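1. pasting the sequence and the predicted coordinates here, then a few questions.
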Amino acid sequence: MGSDVEDERQLVERAQAGDQDAFQELVVRYQRKVYSICYGMLKNQQDSMDVSQDVFIKVFRYLEKFNHNSSFYTWLYRITVNKCIDFIRKRNRRSEVDYNDAVGREDDIDGDEQIMSSTLGLRPDRVYARKELRDNMLEALDTLSEKHRTILILREVEGLAYEEIADVLGISKGTVMSRLYHARRYFQEAIKEYLGETLVVK
C-alpha cells in the first residue's frame, strides 16, 4: 500500500512539473472511478462522460496548486463530487431532469450491483439476474436526496473509508456515519416494495 501511495505521489509530482505522460497515466488510472461516481450521481451516460471530462480539465488546470495535504484521489473525488453537484443544480434550474433516462444502463451495472449487494444484502449474481429489480433500484436511487445518493456511491461503490468520505465531503466522520445510515434506510424503504425478502438496515 505504501509503495502505491509513493508511486502516486511521484506521478503527481511529475505531472506538476509538466510531464504530460505522467498526467495521462493519472487520467487512465482514475477515469473509470471518476465516471462511476458521475454516473451514480447523474444517471445519464453522456452527461457523465461530459462531467468526467470537465473534472480532468479542472485537475489539469489546478494540479500545480495541489499541496499533498490529502491524497490525490481524495482531492480528485472532491472535485468530481462538486462538479456533479454543480451540474445537477444547473440541470434542475433548466428543468431538464429526465428521471426515466435509461441510456447506458446495460454498460454501467457494476456500481449498481455493488449498492444492491451491500445495502440490500443480496448476492451480486442474484442482482444481475434480476434486471427488473436493478431498474427499480435505479429509480429508487433517484428518490434519494443529493447528499444521500452521493454518500452511498462513495461508500458502497468506491469503497472509501469513513475518514476519506469526510475529507471529500468536508464533513465530520460522525456525520458520515449518520448520513450513511439514513441513506441505506431510505434506499431500502424505496426498494423494499419490489422485494420479497426482509431487509435489515446495517
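-> Everything's here; your move.
2. from here on, contacts and neighbour counts on C-alpha atoms
-> Fine.
3. so the residue most central in space within the chain, which of the three states?
-> When the chain is reduced to its mean C-alpha position, the nearest residue by C-alpha atoms, centre = their mean turns out to be residue 37, at 2.5 Å. What DSSP: H, G, I helix; E, B strand; the rest coil gives for residue 37 is helix.
4. how far away is it from residue 171?
-> 18 Å (C-alpha to C-alpha, to the nearest Å).
5. likewise residue 150?
-> Using C-alpha to C-alpha, residue 150 is found at 13 Å from residue 171.
6. putting a second one here so we can go through both:
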Amino acid sequence: MDKQKLIKASKAGDDDAFYQLIVENKEKLYKIAYSYLRNEEDALEAIQEVTCRAYMRFGKLKEDQYFDTWLVRIMINYCIDELKKKSRFFNQEINLNNSKIFRNDEDVINYNQYGLQPVLDEMEPKIRSIIELKYFHDFTITEIARTIERPEGTVKTWLNKGLKVLRSYLEKEGD
C-alpha cells in the first residue's frame, strides 16, 4: 500500500496502517533521536514516546503529504525537551563529547573524527540542528523548513551562519 493510502487508512482508525507508517520512518527517527540524545536506550525510548504522541495527535495532521516532516518535528521537540530536562535535573552541562550520528546502516560518524565536536557544542541549538539535519541526515532546505516550521529563507540564513562558524573554526584549527 502506498503512503497516502496508509495515511488515509490510519485516519480511519486502521492501527496496522499506522504501524506501517511508523516502521517506514523508524530508521530516520532513530538517527535523529540518537544525534540529539547520544544514547541508544534514550533514542529507542524516544521512538516509543514519539510513536505514542503521533498516534494520539494523528487527527491534528493537516496535510497528509507532510506526514514524515510532522513526525520528525515531534521527534525533534521531544529530544529538545529531554535535553532540557536532563540539564535541569543534573544542573550541569550535558556532555556531548562522545556523540555519534548514523549516516547509513554501516557507517557511524563521530564528530571528533572530523574535529567538529568543539565547534558544534558551542553553536546555538537551532543552527546546530540545521547543520545536523542538512549534512548528517541529508534533509533538503525545504524539508528542514517544514520540520522546524520556519521559512526557507530563515533556514538558509541560519545554515549560512553555521557554515561560516564551521569555516572559521576549521581555518583557525588549520594554522
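-> Arrived safely. Keep in mind it's a predicted model, so treat the numbers as computed, not measured.
7. still on that earlier bit, give me the more crowded residue out of residue 150 and residue 171 of the first structure.
-> Ranked by neighbour count (other C-alpha atoms under 10 Å), residue 150 of the first structure and residue 171 place residue 150 first, with 23 against 12.
8. aligned to that one, what sits in the second structure?
-> Here residue 150 of the first structure is matched to residue 129 in the second structure, going by TM-score structural alignment.
9. residue 110 of the first structure now?
-> Using TM-score structural alignment, residue 110 of the first structure lines up with residue 103 in the second structure.
10. hang on, isn't that match packed against residue 134?
-> No. Because the distance of 11.4 Å does not satisfy C-alpha atoms under 8 Å, residue 103 of the second structure is recorded as not touching residue 134.
11. burial check on the one in the second structure that sits across from residue 65 of the first structure in the alignment, number of neighbours?
-> When the second structure is aligned by TM-score structural alignment, residue 65 of the first structure is paired with residue 60. Counted with other C-alpha under 10 Å, the neighbours of residue 60 of the second structure add up to 8.
12. mean distance, the strand or helix carrying residue 165 of the second structure to its aligned residues in the first structure?
-> In the assignment (DSSP states H and E), residue 165 of the second structure maps to helix 152-174. After superposition onto the first structure, helix 152-174 of the second structure sits on average 2.6 Å from its aligned residues (mean C-alpha distance after the TM-score superposition for the first structure).
13. re earlier: residue in the second structure matching the residue nearest to the centre of the first structure?
-> When the second structure is aligned by TM-score structural alignment, residue 37 of the first structure is paired with residue 32.
14. now residue 7 of the first structure
-> When the second structure is aligned by TM-score structural alignment, residue 7 of the first structure is paired with residue 2.
15. then residue 170 of the first structure?
-> The alignment partner of residue 170 of the first structure in the second structure, by TM-score structural alignment, is residue 149.
16. roughly how far does that match sit from residue 143 of the second structure?
-> 10 Å.
17. higher neighbour count, these two?
-> For residue 149 of the second structure versus residue 143, neighbours defined as other C-alpha under 10 Å are more numerous around residue 143 (18 against 13).
18. now do the strands in the second structure.
-> Assigned by DSSP state E, the second structure shows strands spanning 100-102, 108-110.
19. for the last one, packing partners?
-> Going back to what we said before, that points to strand 108-110 of the second structure. strand 100-102 (3 or more C-alpha pairs under 8 Å, 6 or more residues apart in numbering; DSSP states H and E).
20. picking that back up, and the match of residue 110 of the first structure, how far is that from residue 110 of the second structure?
-> For residue 103 of the second structure, the distance to residue 110 of the second structure equals 10 Å [C-alpha to C-alpha].
21. how about the contacts made by the match of residue 110 of the first structure?
-> 31, 109, 136, 137 (C-alpha atoms under 8 Å, 6 or more residues apart in numbering).
22. again, 7 Å this time
-> 109, 136, 137 (C-alpha atoms under 7 Å, 6 or more residues apart in numbering).
23. now, among these, which is nearest to residue 18 of the second structure?
-> Of all the contacts of residue 103 of the second structure, residue 18 of the second structure sits closest to residue 137, with 23.5 Å by C-alpha to C-alpha.
24. how near is the closest one to residue 131 of the second structure?
-> 9 Å.
25. who has more neighbours out of these two?
-> Legend: neighbour count by other C-alpha under 10 Å for residue 137 of the second structure and residue 131, higher for residue 131 (25 against 18).
26. check whether the more buried one really touches residue 158, as I assumed.
-> No. Using C-alpha atoms under 7 Å, residue 131 of the second structure makes no contact with residue 158, being 8.9 Å away.
27. any idea how far stretch 30-49 of the first structure is from the middle of the chain?
-> Stretch 30-49 of the first structure has its C-alpha centroid displaced from the chain centroid by 7 Å (C-alpha atoms, centre = their mean, to the nearest Å).
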